[in-house]
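Engineer: Structure for the following, please:
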Amino acid sequence: MIRKRSLMRRTAAVAAAGAAALVLAACGGNGDDDGSAGHGGHAATASSSAPASASQGQHNAADVAFAKGMIPHHRQAVEMADLAPDRAQSAEVKKLAADIKKAQDPEIKTLSGWLTSWGEDVPAEGAMDHSMHDMGGMMTAEEMTELENASGKAFDTAFMEMMIKHHEGAVDMAKTEQADGAYGPAKKMAGEIIDSQSAEIEQMNQLLGKG
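Structural biologist: The predicted structure is shown next:
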């Protein structure tokens, strides 16, 4: 009887130790995400994808925020650019729109890939919750409708004025990533966004006669 009791005690102790180790492993694998991966039930996938991102350095909460913010931001810029071929009058505006789409489409795919590898949710297509209205330079639904209904010179002017505001927001987000981010490829992309979009802002200001 005594022997049986001590055996049971030993079995319970081993089970408890095993459970504790599992808890520690789960916590440890998600330690550098500031808990942001946990609320979506992705804690386990974050730890399993660690080796994939380790080769390019660890990421932090600022990198996640940059990717999650820049994806819908870029999507809207591409949506605006898609309106230009049928509505713009100026050849410069049509080319500018094509350049914006060509640059930002691949970046959306790259940003989405990073989020997936980090065990984070990729923002859904068309997902515009209330928090996005505060995001730098995002157009409201009313502004997008105004742009859709414009054509010719009126479209050119509205497109450039809105895109300048949009680009300025993206540049601000990219500067925040460069200051606070930890993931090398994300900081490199942020630098490219700052350079290319600042140049496009200057070009649009000149076309509008504000340069």
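Engineer: Going by C-alpha atoms from here, please, whenever you check contacts or count neighbours.
Structural biologist: Fine.
Engineer: can you tell me how far Phe66 sits from Gly191?
Structural biologist: Per CA to CA, to the nearest Å, Phe66 is found 13 Å from Gly191.
Engineer: These two - which one has more neighbours?
Structural biologist: Taking other CA atoms under 10 Å, Phe66 and Gly191 do not tie; Phe66 has more neighbours (23 against 16).
Engineer: residues in contact with the more buried one?
Structural biologist: By CA atoms under 8 Å, 6 or more residues apart in numbering, the contact set of Phe66 is 173-174, 177.
Engineer: in which helix or strand would I find it?
Structural biologist: helix 61-87 (DSSP states H and E).
Engineer: Would you mark the buried spots in the helix or strand following that helix?
Structural biologist: Next along the chain after helix 61-87, taking DSSP H and E as the criterion, comes helix 91-117. Buried residues in helix 91-117, counted by 16 or more other CA atoms under 10 Å: 93-94, 96-98, 100-101, 104, 107-108, 110-112, 114-115, 117.
Engineer: Could you point out which of those residues is nearest to Pro85?
Structural biologist: Using CA to CA, Lys94 comes nearest to Pro85 of the buried residues of helix 91-117, at 5.9 Å.
Engineer: The closest one contacts Pro85, correct?
Structural biologist: Yes - Lys94 is within contact range of Pro85, at 5.9 Å (criterion: CA atoms under 8 Å).
Engineer: Which residue, neighbours along the chain excluded, lies closest to the most centrally placed residue in the chain?
Structural biologist: In the chain, the residue lying closest to the centroid (CA atoms, centre = their mean) is Ala67, at 2.0 Å. What sits nearest to Ala67 in space, not counting adjacent residues and going by CA to CA, 6 or more residues apart in numbering, is Leu111, at 5.4 Å.
Engineer: quick one more, to check against the first:
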Amino acid sequence: MTPRIFTRRAALVATTATAALVLAACGGGSGRSGHDSASSSSGAAATAGAHNAQDVSFAQSMIPHHQQALEMAQLAAGRASSAQVKDLASRIEKAQDPEIQTMSGWLKSWGEDVPMSHGSMGSMPGMDHSSHSGMPGMMDTKDMGELKKMSGEDFDAMFLTMMIEHHKGAVEMATTEKGKGKYGAATSMADDIVTTQNAEITEMNKLLGKG
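Structural biologist: Purely as a prediction, here's the structure:
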């Protein structure tokens, strides 16, 4: 067990009880996720216009990163006990699936390889995430397996803890794209990701009683 995994799993034990109390006490009201602007600003398929290697890398990396977030979010409907966690998961799913389609369109128009589609991933339960384990914030196969075993308040705490780390990785990747990318729609999406996912990190920390 690596230090990163050990630390995260140790933190889960410590946060579960607190999270359960906080989640139970919190009222409704979800707020807007802010993802809407991402799909609207880059909804059209890209032309093979001005882009660079960073833009390609961003799309090829962010697609599987988003795919794992969707896989995590889809578990919440049947496993989460908190309505707020379910709402957050639904917003993540509704926002990131269109972004996957948009980035796939860019790569196709650029003549670049497109990572495995979400539909293909969804048909492969227990998908091996080891090929993307070096990507910031990505969970490994064991992490995902443990999340799938959870339910109720334990699921809520583990989901939030994992998704915070996952979002931090996405923000790191998007920040790199903002600084080094050339394709306007890609850097715009990256900016939206930084803004939205930082806000959701704050929201999730509050649900865990950390904010």
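Engineer: ok so, going back, and the angle for the helix holding Phe66 of structure 1 with helix 91-117?
Structural biologist: Helix 61-87 of structure 1 runs at 150 degrees relative to helix 91-117, counting by axes from the mean of the first three to the mean of the last three CA atoms, to 10 degrees.
Engineer: Onto which residues of structure 2 does helix 61-87 of structure 1 map?
Structural biologist: With TM-score structural alignment applied, helix 61-87 of structure 1 matches the range 53-79 in structure 2.
Engineer: buried sites along the matching stretch?
Structural biologist: Taking 16+ other CA under 10 Å as the criterion, stretch 53-79 of structure 2 shows 54-56, 58-76, 79 as buried.
Engineer: now do stretch 199-211 of structure 1
Structural biologist: 200-201, 203-204, 207.
Engineer: Can you pick out the ones from these that are in helices?
Structural biologist: 200-201, 203-204, 207 (DSSP state H).
Engineer: residues in contact with Phe159 of structure 1?
Structural biologist: 80, 147.
Engineer: Show me what it aligns to in structure 2.
Structural biologist: Using TM-score structural alignment, Phe159 of structure 1 pairs with Phe159 in structure 2.
Engineer: residues contacting Val122 of structure 1?
Structural biologist: Residues near Val122 of structure 1 by CA under 8 Å, 6+ apart: 68, 112, 115-116.
Engineer: hang on, it in a strand?
Structural biologist: No - going by DSSP: H, G, I helix; E, B strand; the rest coil, the assignment for Val122 of structure 1 is coil, not a strand.
Engineer: counterpart of it in structure 2?
Structural biologist: Using TM-score structural alignment, Val122 of structure 1 pairs with Val114 in structure 2.
Engineer: Which helix or which strand is home to the closest residue to Ser90 of structure 1 other than its chain neighbours?
Structural biologist: The spatial neighbour of Ser90 of structure 1 that comes closest, neighbours along the chain excluded (CA to CA, 6+ apart), is Asp156 at 6.8 Å. Asp156 of structure 1 is part of helix 152-180 when elements are defined by DSSP H and E.
Engineer: Over to Gly137 of structure 1?
Structural biologist: With DSSP H and E as the criterion, the answer for Gly137 of structure 1 is that it lies in no helix or strand.
Engineer: Next one: it from Ala190 of structure 1, what distance?
Structural biologist: As defined by CA to CA, Gly137 of structure 1 lies at a distance of 16 Å from Ala190 of structure 1.
Engineer: of these two, who's got more company?
Structural biologist: The neighbour comparison of Gly137 of structure 1 against Ala190 (other CA under 10 Å) goes to Ala190, with 23 against 20.
Engineer: which residues sit in contact with the nearest residue in space to Ser48 of structure 1 that is not next to it in sequence?
Structural biologist: With CA to CA, 6+ apart as the criterion, Ser48 of structure 1 has its nearest non-adjacent residue at 7.9 Å, and that residue is Gly29. By CA under 8 Å, 6+ apart, the residues touching Gly29 of structure 1 are 43-44, 46-48, 50.
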